[in-house]
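[1] Just need the structure, nothing else, for what follows:
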Amino acid sequence: MKNKSLIFTIVAIALIGALIFVLNSYTKTAEPTPSKVENQTKSNSSNEERKVGNEIGDIAPDFTLKDLNGNTVTLSSLRGKKVILNFWATTCPYCKIEMPALDKFIRAHKDDTVLLAIDLGESEAKVRQYLEGKGYQFTVLLDSDLSTAYDYKIQFIPVSYFIDKNGVIRAISNGAMTYDEIEEYYKALSE
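    Predicted coordinates:
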């Protein structure tokens, strides 16, 4: 009887700890205010001084992934354009809620911005089936081996990285965004 009670207590503590970790980690982060973005830009004026990493002010880690048509996309080849990376999966309900807002946003900004929706570890067939008939105008990439997710240290989805024309991460959103929230984060790329 004591062993069952002890096991129950240990399991309960572990579950409560995990819940606290998830709740504390699942918040939106960004630096959309002009003063913070400006100070970040001034303190690191050239890319040579920046490190490659997954935080605001870092050079975004490079990757090469295939899209649903078999074309290869390399992040560094998009220098000179504003880029939004959105990590997602078909099994993520918040990702599904966010996708129409992302599509509406990229339709309004397609002349100067690239949106790469990076599916995490699912088969091409499953992703195609989910996207069928939706008509989304952004590029979907397959991170089949999760190497890109590992480089960006993805723990929860959806998460989006807003990357400026020089390849620098200017804002990060953890969690599903509305259209207005996407526009707000996007402002960090123009300052």
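[2] contacts, neighbours, all on C-alpha from now
    Noted.
[3] how about the strands in the chain?
    64-67, 72-74, 82-88, 113-120, 139-143, 159-163, 169-174 (DSSP state E).
[4] As CSV, these with mean neighbour count and distance to Leu131 would be great.
    Below are the strands of the chain laid out as CSV (neighbours: other Cα atoms under 10 Å; distance: least, Cα to Cα, whole Å):
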stretch, mean neighbour count, distance to Leu131
strand 64-67, 18, 13
strand 72-74, 13, 19
strand 82-88, 24, 13
strand 113-120, 22, 11
strand 139-143, 22, 10
strand 159-163, 25, 19
strand 169-174, 24, 22
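[5] Second chain to compare with the first, below:
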Amino acid sequence: LSFPVLITPVNEGMVVDEEKYQVHACEAEHSVPTFSFLFEEKEKPGTFYPDKANSLGIPKGELWHKLQQGEEVVIENKSIKPSEVMGPNVPGKKIGISGDTRPTKKLEEFFKNCDYLVFDSTFSDELKEKAVESCHSTAKEAATFAKNANVSNLILTHFSARYKNENVLLEEAKAVHNSVIAAKDQLKINIV
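    Next up is the predicted model:
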């Protein structure tokens, strides 16, 4: 190879912790060891209200910046907390990705309240027995799983080649969950 290959063993739990996000891993149920991943954006500061800062006599500039960064400031021996001039923190987005797997309670808890979840939906529900045998999921199971985990948007993936198109799987899932799409090569989703 003309480039280095770095192999990093992964265990359950937090596997990445950066300034703005974390990545967590959870072992999935499949015929070989496999993991599902949760990308979690950290909370962001709420809206800064200049009118509130002005009414408290806080001069524009460095002190405004400190408050926006979550720091308390002192003016004329009076302590001012960020919460006095800012709205509540904004929760970060949660995006889950699970390849080959069966839907389990453990994964359901792991993906609880995800904004977006990419999940295995290899078979239609008429082949549920085959899905169980091969440690995969049906589209209906994926949708039920997402609904139970309070997932906002489900993205079906890993379709069996037996399906000429994904419509049968998509319709099966849409009967259970109200926001479902089928993944495709080079699919782009605007995370809002």
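[6] TM value for the aligned chains?
    Once superposed, the chains reach a TM-score of 0.29 (TM-score structural alignment, normalised by the length of the first structure), with 89 aligned residues with a Cα RMSD of 5.0 Å.
[7] Generate TSV for the strands of the first structure, with distance to Asn3 of the first structure as supplementary columns.
    Shown next, in TSV, are those (distance: least, Cα to Cα, whole Å):
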stretch	distance to Asn3 of the first structure
strand 64-67	50
strand 72-74	54
strand 82-88	41
strand 113-120	40
strand 139-143	44
strand 159-163	41
strand 169-174	40
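[8] And these: which comes nearest Thr9 of the first structure?
    Closest of the strands of the first structure to Thr9 of the first structure is strand 169-174, at 31.8 Å (criterion: Cα to Cα).
[9] and the closest one, what does it pack onto?
    Judged by 3 or more Cα pairs under 8 Å, 6 or more residues apart in numbering; DSSP states H and E, strand 169-174 of the first structure is in contact with strand 159-163, helix 179-186.
[10] What are the buried residues along the top helix by length along the first structure?
    Ordering each helix of the first structure by length in residues (DSSP state H) puts helix 2-25 first. Using 16 or more other Cα atoms under 10 Å as the test for burial, helix 2-25 of the first structure gives no buried residues.
[11] what's the angle from that helix to strand 169-174?
    Relative orientation of helix 2-25 of the first structure versus strand 169-174 (axes from the mean of the first three to the mean of the last three Cα atoms, to 10 degrees): 140 degrees.
[12] what's in contact with helix 2-25 of the first structure?
    Applying Cα atoms under 8 Å, 6 or more residues apart in numbering, helix 2-25 of the first structure has no contact partners.
[13] Nearest to Pro100 of the first structure, out of the helices and strands packed on strand 169-174 of the first structure?
    Of these, nearest to Pro100 of the first structure by Cα to Cα is helix 179-186, at 8.6 Å.
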